[in-house]
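Colleague: just need the structure, nothing else, for what follows:
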Amino acid sequence: MSWIDIAAIDDIPLRGARVLKTAAGCVAVFRPTEDEAYALSDRCPHKGGPLSDGIVHDRKVTCPLHNWVFSLETGEAQGADEGRVDTYPVRVENGRILIDGTALTRRHAA
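Modeller: Below is the predicted model:
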């Protein structure tokens, strides 16, 4: 893995998200708790809604367009909805969020 420093954890509001723009599209970086971060594709597979604008609760996000719920840990749709979004490894070190650059590169190659 090739870790890239993308932001301070405090740059993302608690239970909020920020968008990381990449050559292959946008990635939503979520902060569900004080010291956790998750990264998912920012596009809901149902109608293309921006997940970064969704409601973060527990370790899930609800799409702002049609209320589909996705696990921040796995990217899988929850409940009766079917589908998934891509996830990207992240870690928090010394108050900074790092994302796996190798995973972003694989996304670009796909």
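Colleague: can we go C-alpha only for contacts and neighbour counts from here?
Modeller: Noted.
Colleague: which residues in this protein form strands?
Modeller: Secondary structure of the chain, counting by DSSP state E: strands at 3-8, 16-22, 25-31, 38-41, 55-57, 60-62, 69-71, 87-88, 90-93, 96-100.
Colleague: how far is the fourth one from where the chain is centred?
Modeller: In terms of Cα atoms, centre = their mean, to the nearest Å, the centre of strand 38-41 is set 2 Å apart from its chain centre.
Colleague: show me which positions of it end up buried.
Modeller: Under the neighbour-count criterion of 16 or more other Cα atoms under 10 Å, strand 38-41 has 38-41 buried.
Colleague: let's compare: structure for the following, please.
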Amino acid sequence: MSWISVCRLDTVEQEGAIRFDYLGRTYAVYRALDDSVYCTAGLCTHEAVHLADGLVMDFEVECPKHSGVFDYRTGEAIRLPACENLKTYPAVVMNGEIRIELA
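Modeller: Okay, the predicted model is just below:
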């Protein structure tokens, strides 16, 4: 599969996230302080809550419902009640635009 355009990089705040829906699935796309970008499944593995609505800081996203925390670079669940890792997807910035690869 090819790279899918999500949005312009400046659309996402540093240490921020946006929700991206594509072909019936939800993803969360993150922008770190150094402008690196990442993509994970968009719903918390504990309960199906949109992670893009959570607090993003220091390469972590906190679920807005029960405060489970994930490392969005690796998808690792690092604070309960989240105990199942998130699926991650390659993300890059090309010509000022965030793109993800959904294989």
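Colleague: one step back: format the strands of structure 1 as a markdown table; extra columns: distance to residue 79 of structure 1.
Modeller: Output for the strands of structure 1, formatted as a markdown table (distance: least, Cα to Cα, whole Å):
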| stretch | distance to residue 79 of structure 1 |
| --- | --- |
| strand 3-8 | 32 |
| strand 16-22 | 22 |
| strand 25-31 | 21 |
| strand 38-41 | 19 |
| strand 55-57 | 15 |
| strand 60-62 | 12 |
| strand 69-71 | 8 |
| strand 87-88 | 19 |
| strand 90-93 | 25 |
| strand 96-100 | 28 |
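Colleague: doesn't residue 16 make contact with residue 35 of structure 2?
Modeller: No. Applying Cα atoms under 8 Å as the test, residue 35 of structure 2 and residue 16 come out as separate, 10.4 Å apart.
Colleague: ok, the two, which is more surrounded?
Modeller: residue 16 (20 against 15; other Cα atoms under 10 Å).
Colleague: ok, now which ones touch the more buried one?
Modeller: 30-32, 52, 55-57 (Cα atoms under 8 Å, 6 or more residues apart in numbering).
Colleague: of all pairs in those residues, which one is the farthest apart?
Modeller: 32 and 52 (13.4 Å; Cα to Cα).
Colleague: show me which of the two is the more surrounded one.
Modeller: The residue with more neighbours, out of residue 32 of structure 2 and residue 52, is residue 52; 26 against 21, by other Cα under 10 Å.
Colleague: quick one: the more buried one and residue 21 touch, right?
Modeller: No. Using Cα under 8 Å, residue 52 of structure 2 and residue 21 do not qualify as a contacting pair, with a distance of 11.4 Å.
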